[in-house]
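Visitor: Have a look at this fold, sequence not included:
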């Protein structure tokens, strides 16, 4: 099965072509160049590099979020357009699971805690129980103050004896902005991966659990309102209340 995989959830951009279990080619950049400028030319150049045509694809994979609003829209729109045009399946997975996949197979169970900076000392974060190459989500992906999230993790671990002693693996493209918070809460218990481990590699996505989604109805998981939407809600509380249910609940 030949697939194109795309991740545009963060400042980094990653695109890969995969044939079955083999990564044929992958390009990952981590610059401030807009994804809208890079993505389509990059996909085109990768097809030419391996002598593929878009019609050779059997499926498209894209991370669903949370992450950058603009980045997610660009990646998801490109993936949906290709899948719809070529009449091939569209597959997705949570951005934080894609990030957690950077922790390689361990000798025993471990806890993987991936997160992405959401500004103002908040983050999108979750916890996975990792056994081999499988990930079991222990938390619903949340948005809020990162220190509050760490408190919740500590309380959860205290209530679950079966998780005591498991390694705590923190990774994020924004790890340095939150390193002091992690160390203050967990000290030497925390294994803090370097920032390069927080880059999602599209070539790995095909090896992680995927779900097929409807091309016409699929939308990204933003997990929170954009700043512009939050400002609109604050300025138009009555209209926002009337439209309740169409907006993501603010969690901080």
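Guide: That came through, no problem. Here the structure is a predicted model, which is why all the values come from computation and not from measurement.
Visitor: When you work out contacts or count neighbours from here on, use the C-alpha atoms and nothing else.
Guide: Fine.
Visitor: Helices of the stretch 51-200 of the chain, start to end?
Guide: Counting by DSSP state H, counting those that start in this stretch, the segments of the stretch 51-200 of the chain that form helices are 69-86, 95-100, 146-158, 175-186.
Visitor: From residue 220, how far out is residue 69?
Guide: 9 Å (C-alpha to C-alpha, to the nearest Å).
Visitor: Likewise for residue 41?
Guide: For residue 41, the distance to residue 220 - C-alpha to C-alpha - is 23 Å.
Visitor: In terms of position in space, what residue lies nearest the middle of this protein?
Guide: In the chain, the centroid-proximal residue (C-alpha atoms, centre = their mean) is residue 95; its distance is 1.4 Å.
Visitor: show me the contacts for that one.
Guide: For residue 95, the contact set (C-alpha atoms under 8 Å, 6 or more residues apart in numbering) comprises 9, 63-67.
Visitor: follow-up on the earlier one: have a look at residue 41 and residue 220 and say which one is more surrounded.
Guide: Shown here are residue 41 and residue 220; by other C-alpha atoms under 10 Å, residue 220 has more neighbours (20 against 10).
Visitor: here comes the other one, which I'd like you to weigh against the first:
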């Protein structure tokens, strides 16, 4: 997909795939403002509120948005469902472009090191049921990006190397030791601003999927998929 993202002035991004509820707005001058909260059951109240507050703060209405970005899973069924409902309601009857982006890959964007050390691997993870995590791996320079999968904890631990970075939820279940020398970023690193950063990254444009607001569905993964242990997305 060809995206000329510099033409988009106001971009709204929504992240609800985990206990983090984050909504961000990029203004024409490139600055981003964000509303964010973390907790159980916060999405139903805060998602719609944050969207309204950010647009009021910028002095715009829904009709002024050029694009909406949505973190499309995998993740919490409830959080994704509420986020999708917010998108559908906001864009109903409009011609605003909706772009979906893989949740795990957006986490990898947040973990990119400043020095671009290509020897590091970023493991973006989200807690799954039983002894599994949703996982997607990416090189620190984004030259190599793996497919999302569901993998067992022990298998993930075997694939970690010194200097690698784990970001997301559920990685604490790996019971890492200090001498493993693995960098970790928890829920503090989950933000809708990562979607906006990805949208402006030439190497990630092909990972965005343009969708119809009224008919799209988030990427829910079922228990049967977890039972199969290794699901490619």
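Guide: On my side now, so go ahead. Computed from a predicted model, the values in this text were never measured in an experiment.
Visitor: Any chance you could compute the TM-score here?
Guide: The pair, once superposed, lands on a TM-score of 0.79 when counted by TM-score structural alignment, normalised by the length of the second structure; 211 aligned residues with a C-alpha RMSD of 2.5 Å.
Visitor: any idea what residue 9 of the first structure aligns with in the second structure?
Guide: Using TM-score structural alignment, the equivalent of residue 9 of the first structure in the second structure is residue 17.
Visitor: Looks to me like its match is in a helix.
Guide: No. Counting by DSSP: H, G, I helix; E, B strand; the rest coil, residue 17 of the second structure is not found in a helix; it is coil.
Visitor: burial measure for the nearest residue to it once chain neighbours are set aside, as a count.
Guide: Nearest residue to residue 17 of the second structure in three dimensions, chain neighbours excluded: residue 75, at 4.6 Å (C-alpha to C-alpha, 6 or more residues apart in numbering). By other C-alpha under 10 Å, the residues close to residue 75 of the second structure number 25.
Visitor: and among the helices of the stretch 51-200 of the first structure, the most buried is which?
Guide: Comparing the helices of the stretch 51-200 of the first structure by mean neighbour count (mean count of other C-alpha atoms under 10 Å), helix 95-100 ranks first with a mean of 26.
Visitor: Average offset of that one relative to the second structure?
Guide: For helix 95-100 of the first structure, the mean deviation from the second structure after alignment is 0.9 Å (mean C-alpha distance after the TM-score superposition for the first structure).
Visitor: Identify the residue range in the second structure corresponding to that helix.
Guide: The alignment of helix 95-100 of the first structure onto the second structure (TM-score structural alignment) spans residues 103-108.
Visitor: if I look at the alignment partner in the first structure of residue 81 of the second structure, how far off is residue 22 of the first structure?
Guide: Residue 81 of the second structure maps onto residue 73 of the first structure when the alignment is built from TM-score structural alignment. In this structure, residue 73 of the first structure and residue 22 of the first structure are 28 Å apart, going by C-alpha to C-alpha.
Visitor: do the same with residue 137 of the first structure
Guide: According to C-alpha to C-alpha, residue 137 of the first structure stands 27 Å off from residue 22 of the first structure.
Visitor: go on, residue 227 of the first structure?
Guide: The value you get for residue 227 of the first structure to residue 22 of the first structure, if C-alpha to C-alpha is used, is 40 Å.
Visitor: higher neighbour count, these two?
Guide: Taking other C-alpha under 10 Å, residue 227 of the first structure and residue 22 do not tie; residue 22 has more neighbours (14 against 10).
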